[in-house]
Structure formats: C-alpha cells, structure tokens
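Undergrad: Please find the sequence and the predicted model below.
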Amino acid sequence: MYSNRSLSRELSLISLGLIKDKGNFKLNNFQIEEIVESALDSLINHCRDELDNCELDLEDASQKILESELQEGVDSSFSNVRDQLKKSLKKIETVMNTLSVSLDFPKLIVSSGQIDIREDVNQRISNIINNLNSIDSNIDEAMDGWRLQRLPRIDRDILRLAYVDINYLNTPIAVACDEAVNLANKYSDTQGRKFINGVLRRLQTVKLP
C-alpha cells in the first residue's frame, strides 16, 4: 500500500523539480501550496500514463494467450505469457494504489487523515529551500571527489530529501535510504541509481550533531 509518508516524499520530489535550485531565495507558504498543487497534478497525470501503458501490456498479453491457445505444444510459450501477465497485473496494482491515494488527496486534504501529508510536504520543501547551501555542502562531503551540482537535477533532489529525512526529520537512516532508493528506481536511470546508492551509504558520516 502506498503510505502517506511515501506519497509526501514523492510529491516533495516533484515539487522541488518546479523550483530553481539556487541559493538565497525564499518562498512563502502560499507559493509552496501552489507548487504542491502542480506537483499533485503531475503525479496524477503520470499515474494515468502508467495505467494506459499497463492497459496496452495487458492487451498484448491477452492477444498472445489467444494465439498460443490456437497452437500445439505451446506450454513454454504460455508460461512466458503468463509471467508477462503477472508482471502487468502487479504493475497495475501499484499504480492503482498510487492513483487512489492521489485522486483522494485534494478532497481529503481538509480532513485529519490527510492534512499530515500537506504539512509533511511543506516541511520538507521549506527545509531544503531554506538550508540549500548547507545541505548541498554537506552532501558534497559524502560524494568522494564529485560535486552535487554535476548530477542530474532529479538525483540532486532525491539526495537532498534523504538528507533532510536523516538530519532534520529524525527519520531512521535505513528508512530514509530505502525511500530514496525507491524514488531513484522510479525517477532516475541506472547510472543515477548506482550513484545515489553509493552516496546514501556515505551520508551517514556527515549526519548533523
């Protein structure tokens, strides 16, 4: 199930992508709210695109099942199609969980059950934009000769969110790293995921007192 904290991290990541990552600027609460609303729209649209892709995968798998049933000696072929169908169904389940929470978010934001998501997103974004130079400097210390600014924007923001989790929100390091890896698996590429994993392991050495 898509947890509230996981959703708030993903919304924070999308929101950060809508903000310039330069120091010495401030955003008021109203501006942050507008950015979060745009991020929510982006997440919903992303989920709908994923659902469309899942539908195409299912249609393709169903067609192959029909074709295999008309052939003789299709045990191995049918097994492959069955595996493909299982993967598609699993993907649909994940996307549906995300979409369900996201679509309910605007309606439930005023309720006690969902207000924590908005507050959590605002807190994460505020911590980053108000302490950007310090956060980036400390992450640089864990980058073993590299600099954060050389990474793609999405990878920078994933690391920043992990750093805020560990050093500002008192999230257990293992949880913060797992969540960052999940975001990297969804939004980064293979090289970015490997690099993020390495930096996360070293982030523990720059944890603020």
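TA: Nice, I can see it. Numbering: from 1, shown residues only.
Undergrad: alpha carbons only for contacts and neighbour counts from here, please
TA: OK.
Undergrad: Give me the secondary structure label for the residue of the chain most remote from its centre.
TA: Distance from the C-alpha centroid of the chain, by Cα atoms, centre = their mean, peaks at E72 (44.6 Å). E72 carries the three-state label coil when classified by DSSP: H, G, I helix; E, B strand; the rest coil.
Undergrad: And stretch 22-41, what's buried?
TA: 32-33, 35-41 (16 or more other Cα atoms under 10 Å).
Undergrad: Could you save these as a markdown table and add columns showing secondary structure and distance to I196?
TA: Shown next, in a markdown table, are the buried residues of stretch 22-41 (DSSP: H, G, I helix; E, B strand; the rest coil; distance: Cα to Cα, whole Å):
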| residue | secondary structure | distance to I196 |
| --- | --- | --- |
| I32 | helix | 26 |
| E33 | helix | 28 |
| I35 | helix | 25 |
| V36 | helix | 24 |
| E37 | helix | 27 |
| S38 | helix | 26 |
| A39 | helix | 23 |
| L40 | helix | 25 |
| D41 | helix | 27 |
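Undergrad: what's the closest of those residues to T98?
TA: L40 (11.3 Å; Cα to Cα).
Undergrad: got a list of what the residue lying closest to the closest one once chain neighbours are set aside touches?
TA: Counting by Cα to Cα, 6 or more residues apart in numbering, L40 lies nearest to L11, which is 6.5 Å off, once chain neighbours are set aside. L11 sits next to 36, 39-40, 43, 121 when contact means Cα atoms under 8 Å, 6 or more residues apart in numbering.
Undergrad: putting a second one here so we can go through both:
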Amino acid sequence: MPPRQQPRSIARELALLSISQIKTSPSKLAEQDLEDLMLGAVRTLTSEVQDILETASAETKRGEERLLSSATRSNDLDSAKLMVSDAIKLTQKAINRLGTAIEIPEFVQLSNQEKVKEYAIAIIAAVKENRQYIEQYIEEVLVAWQLSRLPKIDQDILRISVAEMLYLELPIRVAIDEAVELAKRYSDDEGFRFINGVLRKVSDRIKKEKLPVNP
C-alpha cells in the first residue's frame, strides 16, 4: 500500500494542511469534525495557490517588460527568459496544489475515516499544547538560523515531526521519513534536505538526553 493511503500518513498530511486553519482550543479538538479538517486543508491549499499564481503573474509581467526592452541588450533577454521560465514553474506548482486539494476528500474516504480523524486531531493537539517547548527544541538545534525564517509549511512539518517523536510515541526513524515525504510533496529540494538535516539533529539530541521515545 502506498504510504499516502495508510491512515496515519493521510492523517499526518491532513493535520499539516489544516493545522493553521483550526482555531479550536486543544481541549475541544476531539469534537472537531473530519469535514472541518478537510475544509481547513482545502482552504490552506487554495490560499497557497492564490499566492503562487500572484507571484507567477508578477514574474510573467516582469519578463514581458524585460523582453520588450531587450532588443539591443542580450543580458536583458536572458533574464527575461529566466523570469518567464520561473513563472511557468510556479504555475505548474499551483496546478499541482489544486490537484492535491481536489484529492483530499477522496484519499480520506479511501482510508479508515475514524482512524484518520483521531490521529490528525492527536497531532494537532500535541502541537498546540506543546508548541512553545517544541519550537524551543527545534530552535536549539538550528545553527545560525531561526524557525520563523523558514517557509510556513516547513515550520509545520518540523513541529509535527517533533511532536510525533516526543508525545505520540512514533519511532524517530519513522517520524523523520514521514516528514521528509511531506517535505518532498509540499516543499522543494532545498526544503526537504534542510528538514531532514534538522530532524537528524533533533534525533541525536533526543538520544543524547535519553528521552523516553522509540528509536
């Protein structure tokens, strides 16, 4: 079975995409409907698509303006081509995000819904209840960097992975692998490599401190 079709993998993805949209207090999260989680996930992806398309539009406009003024300057022509190429890549990314948004209800339906809901809520609750400690834990392994400077999706992937290690008894190696898979789907090459590196350092620290978590 592909990882994404497993209930916990789907729940993890659902938690990642809906966590910023769910405003319910941790004590009331158990009452959250699965439909609310899916709606939150779709809203997150829709917002991201809008941002991506706005950036792509701006790049296209800049490229067009550069092309119009590049008749006698080859450097301008090369930069214009690069801008248009970037705009095309961004548009493709937006299309992929739309495809993911459309798939969310289906891939939740294909799995055990109650298991998906329970684990997604467990992840969200663990992050919300322990956010300050989780962020401090991540910050302390970052070298010359700050969590707040990372893309929001990368921040949430890190928070979820550390929460699963520390509070949900997910084996460290599984938590890292799952986080990397999420990063490959929602971040970029640089992002998933960075996330992998940070979580390896978190793993080393957990082992050094001999915290009671699964290896």
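TA: Nice, thanks for sending it over. Note that the structure is a prediction, hence the values are computed from the model and not measured.
Undergrad: Not counting residues beside it along the chain, what's closest to I19 of structure 2?
TA: Using Cα to Cα, 6+ apart and skipping residues adjacent in sequence, the residue nearest I19 of structure 2 is I124, 6.2 Å away.
Undergrad: so what does the strand or helix carrying the one you found touch, helix or strand wise?
TA: According to DSSP states H and E, I124 of structure 2 maps onto helix 113-129. Here helix 113-129 of structure 2 touches helix 7-18, helix 152-167, going by 3 or more Cα pairs under 8 Å, 6 or more residues apart in numbering; DSSP states H and E.
Undergrad: export those helices to CSV and tack on distance to I95 of structure 2?
TA: Output for these, formatted as CSV (distance: least, Cα to Cα, whole Å):
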stretch, distance to I95 of structure 2
helix 7-18, 17
helix 152-167, 18
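Undergrad: still on that earlier bit, distance of the residue farthest from the centre of structure 1 from I65 of structure 1?
TA: Plainly put, E72 of structure 1 is 13 Å away from I65 of structure 1 if you go by Cα to Cα, to the nearest Å.
Undergrad: And K91 of structure 1, by the same measure?
TA: Applying Cα to Cα to K91 of structure 1 and I65 of structure 1 gives a distance of 19 Å.
Undergrad: Looking at those two now, which is surrounded by more residues?
TA: A side-by-side neighbour count of K91 of structure 1 and I65, using other Cα atoms under 10 Å, places I65 first with 19 against 15.
Undergrad: The residue nearest to the spatial centre of structure 1: which element?
TA: Central residue check for structure 1 by Cα atoms, centre = their mean: the C-alpha nearest the mean position is that of L183, 3.4 Å away. Here L183 of structure 1 sits within helix 173-187, counting by DSSP H and E.
Undergrad: give the contact list for the residue nearest to I19 of structure 2.
TA: 15, 19, 26, 160.
Undergrad: likewise S20 of structure 2?
TA: Taking Cα under 8 Å, 6+ apart as the test, what S20 of structure 2 contacts is 40, 44.
Undergrad: which residue lines up with it in structure 1?
TA: The pairwise alignment with structure 1 assigns S20 of structure 2 to G17, based on TM-score structural alignment.
Undergrad: Look up how far L66 of structure 1 lies from that match.
TA: Where L66 of structure 1 is concerned, G17 of structure 1 sits at a distance of 44 Å (Cα to Cα).
Undergrad: ok so, going back, mean deviation of the helix holding I124 of structure 2 from structure 1?
TA: In the superposition with structure 1, the average deviation recorded for helix 113-129 of structure 2 is 5.2 Å (mean Cα distance after the TM-score superposition for structure 1).
Undergrad: Downstream of that helix, the next helix or strand is which one?
TA: Next element after helix 113-129 of structure 2 (DSSP H and E): helix 131-139.
Undergrad: What helices and strands are in contact with that following helix?
TA: By 3+ Cα pairs under 8 Å, 6+ apart, helix 131-139 of structure 2 packs against helix 152-167, helix 189-209.
Undergrad: Okay, angle between it and helix 189-209 too, please.
TA: 100 degrees (axes from the mean of the first three to the mean of the last three Cα atoms, to 10 degrees).
Undergrad: So what touches helix 131-139 of structure 2?
TA: Taking Cα under 8 Å, 6+ apart as the rule, helix 131-139 of structure 2 contacts 127, 145-147, 158-159, 162-163, 198, 202.
Undergrad: Now which of the residues you listed would you call buried?
TA: Buried, going by 16+ other Cα under 10 Å: 127, 147, 158-159, 162-163, 198, 202, out of the contacts of helix 131-139 of structure 2.
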